[in-house]
Each structure stands twice: as C-alpha cells, then as structure tokens.
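Visitor: below: sequence and its predicted model.
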Amino acid sequence: MNALAGVIFHFIGGFASGSFYVPFKKVKGWSWESLWIIGGLFSWLLVPFLAAYTTIPNFMDIILATDLSTLFYTYFFGLLWGIGGLTYGLGVRYLGVSLGGSIILGLSMVFGSLMPSIYYYLYPAAGKQDINYFFTTTAGICVLVGLLICLLGVILCGRAGVEKEKGLKSSVLVGDVNVDYNLKAGLVVAIVSGILSACFNFGLEAGKSMATEANELWKATHPNQGEFLFQNNVTYIIILWGGLTTNLIWCIYLNVKNSTFSDYSNKNTPLGRNYLLCALAGTTWYLQFFFYGMGESRLGNGASSWILHMAFIILFSNLWGVLLKEWKGVDKKAYRTIVAGIVVIILSIVVVGFSKTLE
C-alpha cells in the first residue's frame, strides 16, 4: 500500500508541475519577467512558508538549530536549481510546454536520479542507495530499465519536435502555434535547465537532516503511524529561498533592461486577472513538491521517487501540449510521434512503480 500511495502522490505532484504554466499562458499584456516573478513570489516564498507553518508548527526552530554548513549547501543547490527553473520558463517559451518540458525534465530525471547514487558510492552513508543498487538488485535493475524506457519516450518527444519544426514556417503564426518557437535557442536553454534542475534533488539530500528532525518530532507524538508525510516542507523553505534569489535578481534585471516595471500597475491590462493567474500558477507549481514530499515519505528519497516525479511531469506536460493545440499545423507523423512518446513514458511509470514492490 505504501508503494501505491507513493505513486499516487507523485501522480498528483506531476500533474501540478505539468500544469502550472497553463495559467501563465492566459496572462495578458505583461512581459515574461513580470509574470514569472509574481508567480515565483507565491511558489518560492509565500506558499512554502504557509505550507510549512500549517504542517510543521515548529519549523523555524528546526531551521535555526541546523548547522550553517547544511543550510549553506541546501541554499546553494537551491541557487543552482533556481537557474534551472529560470531557464525552464525560457525553454517552454521557445519549445512549447510539451517539447520543452520533455527535454528539460528528461535531463533532470537522469542527473537527479543517478548523481546522488554516484556520490554515495564514493562517500557511503547509512540508508542511502549507491550506484551498485542499479546493477546488483532486482528492484534496482527494474528502476534502471524504467529510466531507460522513459528516456526513449523523451527521445520520441524530441523527434516529434524536430518534425514539428519542419512543418512550421519560421516565426509565422499558424492558428494557435507558438510564435516564439525556436528549436536551436530552445535546445541550448533546455540542456542548461535540465542539468541544473536536478540540483533540487541534491538540495533535498543536503538538507535531509532538517526533514529527519521534523519526522522524528512528529513520530514522537504519533507513534506507530509510519513516516511523516510533510517532513520535507521544512527543507523546501531553504531550497526555495535559493531559487527565489536567482530568479528575483534576473527578473528585476529584465524589468530594468526592458522598462517593464510598469506592467505591475498598467491599467490597460486586466491587472486583477493577471495577478490571480500568476498566483494560481505559482501555487500550482509549489504543489508539485508538496506532493513529492508525500510520495517520498512512502517510497523513500531514492532514484525511484525522482524518476516517478519527473516522468509524471513529462507526461502531463506533453498532454497539455496536445490539449493546448501546440501541435496544430504539423503533419500526422509528428503528431503520431508525440503520442508514441506519451505512451512510452506511461509505460516507464508502470515499470518504476512496479520496482518498489520488488524491494
């Protein structure tokens, strides 16, 4: 039951992450940097604080009692992840929700799932899976197979993107086609984003002692009730401060460079609606990690949790891409390829989820 609950929580988190950009697409008359930072204030500052406050009443005591080295590395990985998150927005802008999300999150999935295991091979730690897990255990081999299947799905989605570019006129609006579509620029941004986005998982590992403390405090007052579902909410605070720092600096720079500070008070735009849409996008974005933490509490902070999280995000990003008609105007071959990619990713989710029953 723990494995099934973990998969369901990751499913909800993946839906939230794969869906968060949709409200942004409805914002009218604002520059990208303006909508991005308003959404970010909700996703990286306000909602995480509220979530921690409501689930871990003493979360600030845990943070204040944590050694500076742990806080620094957790925050530092948050800074790097923030760059990945920042370029994620640009990747989606240039490649669309489906293709951009697939490439970025596919890379993040590989680096985020494998790099910690390599680290723990070099520096063993009790309770942590090292790289041998993927080659010497039935469950680990199953996880690795699921990872490879998901990568195949990502490749198919990328292939569909190439076919899409062939079928569209450069920078020409065709119905609902994304006018910012730029494969070359998008790929560069997506690769940077995918690698750095994996730093969120590194931040979770660096700040694990805070989550462990929250877990132990909860278990002391709730004996025999398993692991604390919301233990990671305290760690998120520090990681997301790092992400907020990176994105706030960049977006303010763009506001100055592009003279777009007026967006926030421009009465020629639907201000109330824009703020609400950004708040919705930011809150939805945070929910991915709220439910990721719940899933991790049931599956453990190993490769399978990160792979499932990424796979569900890729799945929903592609489904939204289809529903939002990002593939309108392309030939049937490209459309069949993106559908095939979605099916393969679903298969990978089943394989990784099954692996937990083998442990």
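Guide: Nice, thanks for sending it over. Numbering: from 1, shown residues only.
Visitor: CA only for contacts and neighbour counts going forward, please
Guide: Will do.
Visitor: what's the longest helix in this structure?
Guide: The longest helix of the chain (DSSP state H) is helix 68-122.
Visitor: quick check: next helix or strand after the helix or strand harbouring residue 148?
Guide: Element membership for residue 148, per DSSP states H and E: helix 138-167. Remark: after helix 138-167, the chain's next helix or strand is helix 183-197, criterion DSSP H and E.
Visitor: here's the one I want to compare it with:
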Amino acid sequence: MDTYFLAIILILFASFFQGTFGLGMKYMAPLKWEAWWLLHSFIAMIVVPGIWAFIAIPDLLAVIAQTDNDTLLLAAFFGFLWGIGGILFGVSVEKTGISITYGIVMGLAASMGSVIPLFQIEGALSQPSFPTIMIGVVLLLVGVAITAVAGVQRDRLKAENDSMDKSIKLGVIIAVASGILSAFLNIGFSNAAPVAQVAVAEYGVGTQNASLASWVVVLPGAFAMNGGYAIFRLIQNNSWGSYKNPNSGKAYKWAILAGIFWFAALGVYGQGAALMGNLGPVIGWPILLGLALIISNIWGYRSGEWKNAAKPFRVLLIGLAVLIIAICILGYANY
C-alpha cells in the first residue's frame, strides 16, 4: 500500500476515535465530574500510552534517557499548556454554551496547531505546498465557523431564556484562550520528534511505532494539569466519596472506554503523521480535528440534537461541506 495513502487511512481512523470519545462524558453520573475526570485522564494520558508504547518500543526508557533533557522538558511543558486549555474549555462552556465554545476552540486549535509547526520548519515559506496548506487551513476555519453558527442557531431555538448573554463576552475570551492553548498538544508532539528519531536511529524502531515515544513525553505534562485540577476539585468539594456511589459501574466503564478512545485518536494520528514526513503534524492535525468535528456532529444528529431544527441543520450541512473541501485540499497538499 502507498505510504501516503496509509497515512490518510490512519488519520481517518484517528478522527473516528477523536469524534467519538466524548460520548463517554454523557455517562458520568453518579460520579462527580472531578472523580470521573481523574480516572479518565489517568487512563488516557498515562496508562494507555504507556502500555502501548512499551509494547511497541521495548527499549522506551533507554530511548527517553538518551534524548536531550531540554527536548523532554519542552514537550512536557507544551502538554501542560494544553491541559490548561482543556480546563478553560469547561469554564467557557458554562458561560457561552457548547456550540460557541466548540467552534472557537476547534478552529483555533486546528489552525494554530498546524501553522506553528509549519513555521518551525526551516524554509517554511519556500515549501511548494505552503500556499495550498494555507488555503486549506483558512477554509477549515470557515467551515468550523459555519458549524458553530449552526450550533448557536440550534441552541437559540431550544433555549427558554437568554440568561447567558451577560457572560457571553467573557466566555468568548476564555474560549479563545482555550483554543490557542489547545493547539499546544500538536505543537508538543511536533517538538518531541527528536525522541522518535532516537528510537528509529539508535534502536531500529519503525517510524510509525516511534511516534508513540513522542506522546509518552508530552502527556505527563498534560496529566499534571488535568489530574492535578481534578484532585484539587476533589479536595475542595470533599467529593472523594463519589467513588463509592452505588450503581456507578457504567460511569467507571465509560471513563475507561473514553480514555482508551482518546489516546487511540492521538496514537493512530501520530502514526499517520509520522508516515507523512516533516509536514505530517502540519497537515495531519487539521485533518484530524476537521473530520472529528464532522463525526461528532453525526453522533449528535443520531442522538436527536438537531431534532426540530431544520434551518440550523441546513447551515450545519454547508459548514460540513466546507470542512470536507478543506480536508481534501490539505490532503492533496503533501501528496
């Protein structure tokens, strides 16, 4: 199979996981948010990537030990910044609603997470694919904006009052900060490339599997923020007893499944991006998030979120069509 075609297939699979893992958040009860989130983030950011990476790279610890400390610290720091963005996402949702927040965050995370690694490549402006990539990224932003507008129109039809209007400006500012910080997950992965290079050059690991080493050094920083904040909430609210709630088996199951799906998205995406070469994080990341947005809306439609909202749904279809065109352009950019 052609390497680039295989890379695209892998990112398609990753997008399915990315667009699906959020379904688990509908099954938090009877666990408190912080109890569910601590378990979920530990599975997603520590357990699954660690087990997968050790299976694929038996000498993982030696690979990490041989990598420059500055690279490791920077990668973990970028992961920590992404973690802050994730917490701000939740704050913004409380103030503006999921549709506005999701649109802003996805658009900024996809575009900045693509453009910043692009400009870190030496001679980025002279890359033959540079104009095509920029056109694809701009179209992706347009598509995300249209889907956000559709979501806002849908929510207005269902809202009984406009109680969020007073806090919407602050919510938008927080969402912008979340979107910028959320881009650092991919920036961290891109800057952790030296770890994967050591695995390939010194230990004969395949390019696909070597990408897992990059995630292993980025995600502890992400967990430090997510897990730390969850523990803070558990202490603040004295909600440790939530773990003992009866009939919480389904919540535990979905916390684990959502964690597996969350890293499956990143792990498979990383393998696809690695096969694309230097431009993998530049092109693969916006494709991942764009397709994930499409898939999450498909799940939303199936669950009845767009019921009795015919006009907003037509707007959504326009946005999804623009996203598909943008994804095709980005896919072509590195062909």
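Guide: The structure has been received and is ready for your questions. On a predicted model such as this, the values are computed, not experimentally measured, just so you know.
Visitor: re earlier: the longest helix of structure 1 packs against which elements?
Guide: For helix 68-122 of structure 1, the elements it packs on are helix 138-167, helix 183-197, helix 199-206, helix 233-258, helix 303-323, judged by 3 or more Cα pairs under 8 Å, 6 or more residues apart in numbering; DSSP states H and E.
Visitor: how far off centre is stretch 113-124 of structure 1?
Guide: Mean-position distance between stretch 113-124 of structure 1 and its chain equals 21 Å (Cα atoms, centre = their mean, to the nearest Å).
Visitor: in the helix holding residue 148 of structure 1, what counts as buried?
Guide: The neighbour-count check on helix 138-167 of structure 1 (16 or more other Cα atoms under 10 Å) flags 139-147, 149-161, 163-165 as buried.
Visitor: packing partners for that helix?
Guide: helix 68-122, helix 133-136, helix 303-323, helix 332-355.
Visitor: hmm, back to that, how about the helices and strands packed on helix 68-122 of structure 1 in TSV, adding distance to residue 121 of structure 1?
Guide: Formatted as TSV, those follow (distance: least, Cα to Cα, whole Å):
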stretch	distance to residue 121 of structure 1
helix 138-167	14
helix 183-197	20
helix 199-206	14
helix 233-258	24
helix 303-323	14
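Visitor: out of these, which is closest to residue 221 of structure 1?
Guide: helix 233-258 (18.0 Å; Cα to Cα).
Visitor: next helix or strand past that closest one?
Guide: Following helix 233-258 of structure 1 in sequence, per DSSP H and E, is helix 271-299.
Visitor: quick one: that following helix to structure 2 mean distance?
Guide: Compared with structure 2 after the fit, helix 271-299 of structure 1 shows a mean deviation of 0.9 Å (mean Cα distance after the TM-score superposition for structure 1).
Visitor: which residues in structure 2 does that helix align to?
Guide: Mapping helix 271-299 of structure 1 onto structure 2 (TM-score structural alignment) gives residues 248-276.
Visitor: would you mark the buried spots in that stretch?
Guide: By 16+ other Cα under 10 Å, the buried positions in stretch 248-276 of structure 2 come out as 248, 251-252, 254-276.
Visitor: picking that back up, just name the most buried of the helices and strands packed on helix 68-122 of structure 1.
Guide: Comparing these by mean neighbour count (mean count of other Cα atoms under 10 Å), helix 303-323 ranks first with a mean of 26.
Visitor: ok and it relative to helix 332-355, angle-wise?
Guide: 150 degrees (axes from the mean of the first three to the mean of the last three Cα atoms, to 10 degrees).
Visitor: how far away is residue 282 of structure 2 from residue 80 of structure 2?
Guide: Noted for residue 282 of structure 2: a distance of 21 Å to residue 80 of structure 2, by Cα to Cα, to the nearest Å.
Visitor: repeat for residue 49 of structure 2
Guide: Relative to residue 80 of structure 2, residue 49 of structure 2 is positioned 16 Å away (Cα to Cα).
Visitor: who has more neighbours, these two?
Guide: Using other Cα atoms under 10 Å as the criterion, residue 49 of structure 2 and residue 80 rank with residue 80 on top: 26 against 23.
Visitor: count the residues that sit near the nearest residue to residue 283 of structure 1 once chain neighbours are set aside.
Guide: Nearest residue to residue 283 of structure 1, sequence neighbours excluded (Cα to Cα, 6 or more residues apart in numbering): residue 43, at 5.4 Å. Neighbourhood size, residue 43 of structure 1 [other Cα under 10 Å]: 25.
Visitor: residue 158 of structure 2 now?
Guide: 11.
Visitor: taking helix 249-275 as reference, get the angle to the strand or helix carrying residue 41 of structure 2.
Guide: Following DSSP H and E, one finds residue 41 of structure 2 within helix 33-42. Angle, helix 33-42 of structure 2 to helix 249-275, by the same axes, to 10 degrees: 40 degrees.
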